[in-house]
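>>> Pasting a predicted model and its sequence here:
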Amino acid sequence: MAVKPNDPAASSQYTHPPGILVSDSYCKPYGYSCYRPEGTKDWLVMYTLAGKGFVNNAGCGLLECTEGTLTLIPQGVMHDYYTAEQEVWEKLWAHFIPRISWMDWIPASNTDGPVYHVPIGSPLIRQSMEAAFRRVLSYRLDTYTTLREELTLNALEEILLLAASLQTDRKPLDPRVKEVLDILARQFAENHLIEDLARQVCLSPSRLSHLFKEQVGDSIIETLNKYRLRQAEKLLKYTLRPITEIAWDVGFHSPDFFTRQFASYYGMNPSQYRKRQDKNPPIVRGEGIDPIR
């Protein structure tokens, strides 16, 4: 297995704000490799343009990436990838946190492990896939386009929809899991007991916990905390409200715990994050923030 311990992405602290894409195109000769023993806190999608590479996961074995191959790796999944011997691997890639509305059609695993991996045979879908990736890169680099983030997410959504269209036997998100997701998204500031949520969807707590983790990739508590942190991030960016007040409003009853959670997820504490927003549009005092999408 290829090991690259100095790659910052190998760290369990490698994170991106939810909904914000980090993307690029690589053209790497033999010797290029990356090993992430704990996976990442986001999802990774890769599309091979030319050459050959390999993706390895303990659950699904060695997967060959050749021209027209799409690979989707969920968060928290150990993986290792590298350029094949005597090859140059050219690929497009993006790290992302999916919106809840995407979970119904994000492709499920078609390997022995959690990874989705498919060679695309249709020239039309290949062309559309590459075009969508190119738009992701274009919007990321264009700092002058209004609503750049939304346009980037729309391009990523097209990539995932194209991937979903290739999976004819995929299973939709369980309606009971979707109902719990909707509850958490609407009522993220409230305290939720797994027992109460299970009762609402007519499941036992253990069955709900297992099914939720299986389909979403995070536990119920982890998902709830991500909703809270996403809302807090918006409040920090677009309002001048005190950090302690924001922590309470989104459901964290300990400002210190909120700061630790925020720093773990975003890679910096709330004060540092707010200071970094100097180049963003002016903050409006007292503005309301839309619920998490």
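That came through fine. Residues are numbered from 1 along each chain as shown.
>>> alpha carbons only for contacts and neighbour counts from here, please
Fine.
>>> Once you drop chain neighbours, what's closest to Asn56?
The shortest distance from Asn56 to any non-neighbouring residue, by CA to CA, 6 or more residues apart in numbering, is to Leu62 (4.5 Å).
>>> tell me which element that neighbour is part of?
Counting by DSSP states H and E, the element that carries Leu62 is strand 61-65.
>>> can you tell me how far the residue nearest to the spatial centre of the chain sits from Arg134?
Geometric centre of the chain, nearest residue: Ile97, 2.1 Å, by CA atoms, centre = their mean. Computed as CA to CA, to the nearest Å, the Ile97 to Arg134 distance reads 19 Å.
>>> repeat for Trp43
Trp43 is 18 Å from Arg134, by CA to CA.
>>> Show residues contacting stretch 122-139.
Contact with stretch 122-139 is made by 23-24, 47, 68, 92-93, 120, 145, 148-149, 151-153, 155-156, 158-159, 162, as judged by CA atoms under 8 Å, 6 or more residues apart in numbering.
>>> Could you give me the buried positions within it?
Residues Ile125, Arg126, Met129, Glu130, Ala132, Phe133, Arg134, Arg135, Val136, Leu137, Tyr139 are the ones in stretch 122-139 that count as buried (16 or more other CA atoms under 10 Å).
>>> second one coming, line it up with the first:
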Amino acid sequence: MILDANGLFAGHYIESDSYVTKRPQGRDDWLLIFTLEGAGYVNYLGAEHVCKKGVLLLIAPGTPQHYGTLTNHTWQFVWAHFPHTLSETNLLPQEDQIFLTIENESLQERIYSAFARILADSRERGEYWFELCCSSLREILLIMAQKNIRKMDPRIEEVLHLLSGQMREQIRLEDLAQTVGLSPSRLSHLFKESTGYSIIDTLNRMRIQQAVMMLAHTGRSASDVCYDVGFQNYNHFTNQFRKWQGMTPSMFMKRPR
């Protein structure tokens, strides 16, 4: 456990099935728990919720707390206590408790990385360590807020993550489908149903959005940017730019700034 006088403290536990925490009056700060492996539980308003891998639990100040490890299990989780002053009010929910399952493995890794940075920065106590901890905590809360707004199949979230990470590469529908465990036809249907766009349109839109930022801020030529964002043919790049921006790259670069 890492404890700090500023009101932010965190830890990483691996607990046997004898572990239980009860705070009938709650605490005067927020509690965030992320399950890494095994299984725990949380009792709230007479109902028991199981905390398996990928579950994020956020408990508001003053909320009764009762949680522990499920019988015949171990429970590995990271956690952080923090005051409401460490985050914008709009990132903190109105509910007393938020129970959110993160099924997307890439997103699970991102959340764990943020927790790991909180623990590491707290231990190292380097320059601006507290501000770095707050930044990592804010990233987790932003992910939670985004998930509460956008309800999407985790397989489609994974495809979006793959498209953004491999934007410059040649991407095959068959490879994407195999990665998320769907047939190509089922993936195509589910993706368009979820996003409103086909996979290829989404990829090209990502590329053009990146191209717009590069043309506006880097001083690179349109032909260079074309290949930077993953297009192999300049005419195709121009056509896609016109489709998504309503003008050609040259027209965009001539606009008054």
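Structure received. Treat the numbers as computed from the prediction; the structure is a model and nothing was measured.
>>> Which part of structure 2 matches the strand holding Leu62 of structure 1?
Using TM-score structural alignment, strand 61-65 of structure 1 lines up with residues 47-51 of structure 2.
>>> just to revisit the earlier point, report the next helix or strand after the strand holding Leu62 of structure 1 in sequence order.
Assigned by DSSP H and E, the successor of strand 61-65 of structure 1 is strand 69-73.
>>> what's the mean distance for that following strand versus structure 2?
For strand 69-73 of structure 1, the mean deviation from structure 2 after alignment is 0.2 Å (mean CA distance after the TM-score superposition for structure 1).
>>> Identify all contacting residues around that strand.
By CA under 8 Å, 6+ apart, the surrounding residues in contact with strand 69-73 of structure 1 are 43-49, 65, 114-120, 163.
>>> how close does the helix or strand just after that strand sit to structure 2?
Past strand 69-73 of structure 1, further along toward the C-terminus, the next helix or strand under DSSP H and E is strand 79-83. On superposition with structure 2, the mean distance recorded for strand 79-83 of structure 1 (mean CA distance after the TM-score superposition for structure 1) is 0.6 Å.
>>> what about the helices in structure 1?
Counting by DSSP state H, structure 1 has helices at residues 123-141, 148-165, 175-186, 194-200, 205-216, 220-238, 243-249, 255-266, 270-275.
>>> tell me the most buried of those helices?
Highest mean neighbour count among the helices of structure 1 (mean count of other CA atoms under 10 Å): helix 220-238, with a mean of 21.
>>> now for that one, which elements pack on it?
The elements that helix 220-238 of structure 1 packs onto, with contact taken as 3 or more CA pairs under 8 Å, 6 or more residues apart in numbering; DSSP states H and E, are helix 175-186, helix 205-216, helix 243-249, helix 270-275.
>>> which residues in structure 2 does the first one match up with?
Aligned by TM-score structural alignment, helix 175-186 of structure 1 corresponds to no residues of structure 2.
>>> from the chain's centre, how far out does that helix sit?
The chain centroid and the centroid of helix 175-186 of structure 1 are separated by 18 Å under CA atoms, centre = their mean, to the nearest Å.
>>> Would you mind measuring from the aligned partner of Tyr139 of structure 1 in structure 2 to Phe9 of structure 2?
In structure 2, Tyr139 of structure 1 lines up with Asp121, judged by TM-score structural alignment. Distance from Asp121 of structure 2 to Phe9 of structure 2, counting by CA to CA: 11 Å.
>>> Over to Leu100 of structure 2?
Using CA to CA, we find Leu100 of structure 2 at a distance of 22 Å from Phe9 of structure 2.
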